[in-house]
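J.: Please work out how this folds:
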Amino acid sequence: MSIAGLTLVLLAAVCHATWNVFVKRINGGAELIWMFSVISVLIYLPLAIWIIVVQRPVFGPWQIGFMLGTVALHLGYFLLLQTGYRKDDLSLVYPTARATGPLLSTTFAVLVLGEIVTFQMALGAGIIIFAVLMLTGGFKMGVRNLSASLMFGVGAGMFIASYTVWDAYAVSVLLVPPLLMDYASNLGRVVVLAPVAHRRRALMWQHWAHHRTGVIVIAMFSPLAYILVLYALTFTPVAYVAPAREVSVILTVLAGSILLREGDLYERLGWASIALVGMILLVLG
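T.: Below is the predicted model of the structure:
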C-alpha cells in the first residue's frame, strides 16, 4: 500500500471518528441524517461547481447511473443499520456489520474487479477485522433475537461491501470525481428523507438549538471522510482500503472510552494494538 493511499485512509479515519463522536452525543435519527446532509450539500456546493466547471467531468449514462446507484446503496445502509439498532442488539449488529463489510468488500474486489490478494494482505486484513469485532463487543451470547440481529448486521455489511466496490469502480474506471460521487449521495438523502424531516421538524429544531456546533461538524467531516477514501480508491486497490478503513472504528471506540467516559479503556487499547499489527502487515503486504 502506497504512503499516499495510507495517508488518505488514516486522515479519513480521523474525520470518521470525529463525526461519529458527535453523532453519538446528539443521539438523533433519520431527522439528524437529513439535517447534516442538507448542510453538507450547502458547504460542498462551491467545490462541486468548481469541479464541474474546471475539470468538466463526463456525465454519460454510466456515470449518472452509478451516481444514482450510490444514493440507493448508502441510503439502504443507513436505514438498515438504524432498523437493526432499534432491535436493541447494538452489541451484535454493529460488530457484525463492521467485520463483514471489509471482508465482503475484499471478496467482491477479487471477484468483480479482478484484484489480487496476497497471503500477508489477507492475514493483515483478517487481524484487523477480528480486532474490530472484539473491540466493539464481539458475539455476546444471550442476546435477544439473535438471528434477526445477525441478519441486520450481515445485511449492513453487504451494503458496506457493495457501495465500496461500486464507488471504487465509479471513481477509478468511470472517472467520476470523488467529491461529486459523495455529493450525489448527500443530495439523494436530502430528497428521499425530506418527508421524514418534515414530520420531525420540531425535533430537528431541538437538535439545532442544543447541538448546532455538532451538527455542523458532522456535516463537514462526514463527507470529507468518505471523499478521502474515494480519492484513495482512485489509485489504491479495494483490498487495501476496505480493511484499513476500520482504523476509524478503533478511533471511534477509543474516543468513546476517553471522551464519553464509556470505560474499558485498557481492554480496548489492547485490541487496538492488535489491529495495529494487522495494519502493519496489510501496509507492507
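J.: C-alpha only now, for contacts and for neighbours.
T.: Fine.
J.: any idea how far the most centrally placed residue in the chain lies from residue 47?
T.: Centroid-nearest residue in the chain: residue 226, 6.8 Å away (criterion: Cα atoms, centre = their mean). Separation of residue 226 from residue 47 (Cα to Cα, to the nearest Å): 15 Å.
J.: Could you do residue 121 as well?
T.: From residue 121 to residue 47 the distance is 35 Å (Cα to Cα).
J.: same check, this time on residue 80
T.: 30 Å.
J.: higher neighbour count, these two?
T.: residue 80 (17 against 14; other Cα atoms under 10 Å).
J.: helices or strands up against the host helix or strand of residue 165?
T.: Assessed by DSSP states H and E, residue 165 sits inside helix 146-172. Contact partners of helix 146-172 among helices and strands, from 3 or more Cα pairs under 8 Å, 6 or more residues apart in numbering; DSSP states H and E: helix 61-85, helix 90-112, helix 178-192, helix 201-233, helix 238-244.
J.: need the next SSE after the shortest one, C-terminal direction.
T.: Going back to what we said before, that points to helix 238-244. helix 247-258.
J.: Give the other helices and strands that the helix or strand just after that following helix contacts.
T.: Using DSSP H and E, the helix or strand that follows helix 247-258 towards the C-terminus is helix 265-284. In this structure, helix 265-284 packs against helix 119-135, helix 238-244, helix 247-258, with contacts taken as 3+ Cα pairs under 8 Å, 6+ apart.
J.: Save those as JSON lines, and put in distance to residue 170 and mean neighbour count too.
T.: Shown next, in JSON lines, are the helices and strands packed on helix 265-284 (distance: least, Cα to Cα, whole Å; neighbours: other Cα atoms under 10 Å):
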{"stretch": "helix 119-135", "distance to residue 170": "24", "mean neighbour count": "22"}
{"stretch": "helix 238-244", "distance to residue 170": "13", "mean neighbour count": "27"}
{"stretch": "helix 247-258", "distance to residue 170": "23", "mean neighbour count": "21"}
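J.: Here is a second sequence; please produce its structure as well for comparison:
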Amino acid sequence: MNPTAFAIVAGAAVCHAIWNAMVKAGRDRAVTLAAISFSNFLVGAVLVFFAPLPAAQSWPLLLASALLHNGYYIGLNYAYRFGDLSQVYPLARGMAPALVAIAAYLTIGEVLPVEAIVGLALVSVGIALLCFSRSATPRDPRALAAAAATGTIIAAYSLADGIGARLSDAPLGYISWLFLLEFPTAATTLIRRRHAIRAAAGSALAGLVPGFLSVLAYGGVIYAATIAPLAVVSALRETSVVLAALFGIFLFGERPIGLRLVSAVVVLSGIIFIATA
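T.: Presented below is the predicted three-dimensional model:
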C-alpha cells in the first residue's frame, strides 16, 4: 500500500475512534452529532473559497454522498441510544470493508492483490469477533438493526466518495463541498431541538472537538482513496473498531475483555498484510 495513504488512513482511524467515543459519552447524542455536523459545515464553508471547484461529473456522487451522510448520523444516533459502543461500533464499521470491496469490483473493476485480500479478510474476521462477543448487558434488537443499517450506509458513501473524489480532479474541493452540504443536517437538528440545547450546552460545545476530528478523519480518507484501492482504504480505516472496543472496556466499563483482545490481534495482523500489499 502507498505509505502516504497508509499513514493518512491510520491517523484517520485514531481520530474516528476518539470522536465516536465522545459521542457515546455525550449527555445528548443528537445535539452532539448536530454540533459535529455543524463543525464540518464550518470547515467546508471556509475551504470552498480556497479549493478548486470539483469537476461536473463528480457532482451526482457528491450530492448522493451528502444525502447518505444524513442517514448515517440518524442511524448512528439510534444505534448508540440502544447499544454498547464496543458492539454497535464494530458492527456498523465492520460491514463496510467487504461491501466496499465487492461494490468496487462490480462498479469499477478494482482488483486487489492477494496480500490485501488476506488482510481485508483478517480485519473483517477480527471485527466480527467483536460483534459476537457477549456483553454484560442484553443486546437490544433495535441497536443491531440500526448498526446494520448504518454499516450499509457507510459502505455506500465510501464507494460514492472514493469514485467521486477521483472524478473531481480536485479532492480538496470535493471534500470542502461535501462538508458544506452537511448544513441541512446540522440546521434541522439544532432547530428541532432548540429547547434542549441550553440544557445540553455542554454536549453542543463538546461536539465541536469531535467535529473537527471527524473533518481530519474523513477528509484524509477521501484523499487516500484517490491514491490507493477503495477496499484497502476502507479496511484500514475500520481498524478504528479496535480502539473503540478498548475505549468501551476502559472508559465505559463494557465487558468481557478476552474476545476483544483476540479481535485486536486478528485486526492488527490484517493491518500488516494490508500495509505490505
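J.: Got a TM-score for the pair?
T.: The TM-score (TM-score structural alignment, normalised by the length of the second structure) is 0.85; 276 aligned residues with a Cα RMSD of 2.9 Å.
J.: hang on, the earlier thing: looking at the helices and strands packed on helix 146-172 of the first structure, which is buried most?
T.: Of all those, helix 238-244 has the most neighbours on average by mean count of other Cα atoms under 10 Å, namely a mean of 27.
J.: Would you check the span in the second structure matched by that one?
T.: Residues 230-236 of the second structure are matched to helix 238-244 of the first structure when aligned by TM-score structural alignment.
J.: what's the mean deviation for that stretch versus the first structure?
T.: For stretch 230-236 of the second structure, the mean deviation from the first structure after alignment is 1.0 Å (mean Cα distance after the TM-score superposition for the first structure).
J.: Mind listing residues that contact that stretch?
T.: With contact meaning Cα atoms under 8 Å, 6 or more residues apart in numbering, stretch 230-236 of the second structure is reached by 5-6, 9-10, 13, 96-98, 100-101, 104, 116, 120, 123-124, 158-159, 162, 221, 224-225, 271, 274.
J.: re the thing from before, tell me the counterpart of the residue nearest to the centre of the first structure in the second structure.
T.: In the second structure, residue 226 of the first structure lands on residue 218 (TM-score structural alignment).
J.: Residue 164 of the first structure: neighbour count?
T.: So residue 164 of the first structure, with other Cα under 10 Å, has 28 neighbours.
J.: if I pick it, what's in contact with it?
T.: 105, 238, 242.
J.: Of those, just say which sits nearest to residue 212 of the first structure.
T.: Using Cα to Cα, residue 242 comes nearest to residue 212 of the first structure of these, at 31.7 Å.
J.: Flag every buried residue along the helix holding residue 165 of the first structure.
T.: 149-172 (16 or more other Cα atoms under 10 Å).
J.: Excluding covalently adjacent residues, which one is nearest to the residue mapped onto residue 124 of the first structure from the second structure?
T.: Superposed on the second structure with TM-score structural alignment, residue 124 of the first structure falls opposite residue 119. Once flanking residues are discounted, residue 119 of the second structure sits nearest to residue 270: 3.9 Å by Cα to Cα, 6 or more residues apart in numbering.
J.: Next, the contact list for the one you found, please.
T.: Here residue 270 of the second structure is in contact with 118-123 (criterion: Cα under 8 Å, 6+ apart).
J.: Identify the residues contacting the nearest residue to residue 83 of the second structure once chain neighbours are set aside.
T.: Closest residue in space to residue 83 of the second structure, ignoring its immediate chain neighbours: residue 143 at 5.1 Å, by Cα to Cα, 6+ apart. For residue 143 of the second structure, the contacting residues are 78-83, 88, by Cα under 8 Å, 6+ apart.
J.: just checking, residue 115 of the first structure touches residue 169?
T.: No - counting by Cα atoms under 8 Å, residue 115 of the first structure stays clear of residue 169, with 11.9 Å between them.
J.: Superpose on the second structure and give me the mean offset of stretch 269-280 of the first structure.
T.: Mean for stretch 269-280 of the first structure is 1.4 Å (mean Cα distance after the TM-score superposition for the first structure).
J.: likewise stretch 11-25 of the first structure?
T.: Counting by mean Cα distance after the TM-score superposition for the first structure, stretch 11-25 of the first structure comes out at 1.3 Å.
J.: Would you mind giving the residues in the second structure matched to that stretch?
T.: Residue span in the second structure matched to stretch 11-25 of the first structure, by TM-score structural alignment: 11-25.
J.: Off-centre distance for the matching stretch?
T.: 9 Å (Cα atoms, centre = their mean, to the nearest Å).
J.: Can you give the contact residues for that stretch?
T.: Counting by Cα under 8 Å, 6+ apart, residues outside stretch 11-25 of the second structure touching it are 29, 32-33, 80, 85, 207, 209-211, 213-214, 216-218, 220-221, 236-241, 243-244, 247-248.
J.: Against residue 271 of the first structure, how distant is residue 143 of the first structure?
T.: 22 Å.
J.: who's more crowded, these two?
T.: Looking at residue 143 of the first structure and residue 271 with other Cα under 10 Å, you find the greater number of neighbours at residue 271, namely 21 against 14.
J.: Pull the contacting residues for the more buried one.
T.: 131-132, 134-135.
J.: Could you export the residues you listed to CSV, including columns for distance to residue 41 of the first structure?
T.: Output for the contacts of residue 271 of the first structure, formatted as CSV (distance: Cα to Cα, whole Å):
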residue, distance to residue 41 of the first structure
131, 35
132, 31
134, 36
135, 33
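J.: just the residues you listed now: which is nearest residue 39 of the first structure?
T.: Among those, and counting by Cα to Cα, the member closest to residue 39 of the first structure is residue 132, at 30.8 Å.
J.: didn't that closest one look like it was pressed against residue 245?
T.: No - in this structure, residue 132 of the first structure is not within contact of residue 245 by Cα under 8 Å, at 10.9 Å.
J.: Which residue of the second structure lies farthest from its centroid?
T.: residue 195 (29.1 Å).
J.: Neighbours of residue 188 of the second structure, how many?
T.: 12.
J.: Now check the first structure for the residue matching it.
T.: In the first structure, residue 188 of the second structure lands on residue 195 (TM-score structural alignment).
J.: Its match and residue 107 of the first structure: what is the separation?
T.: Taking Cα to Cα, one finds residue 195 of the first structure at 37 Å from residue 107 of the first structure.
J.: cool, and residue 255 of the first structure?
T.: In terms of Cα to Cα, residue 255 of the first structure sits 30 Å off from residue 107 of the first structure.
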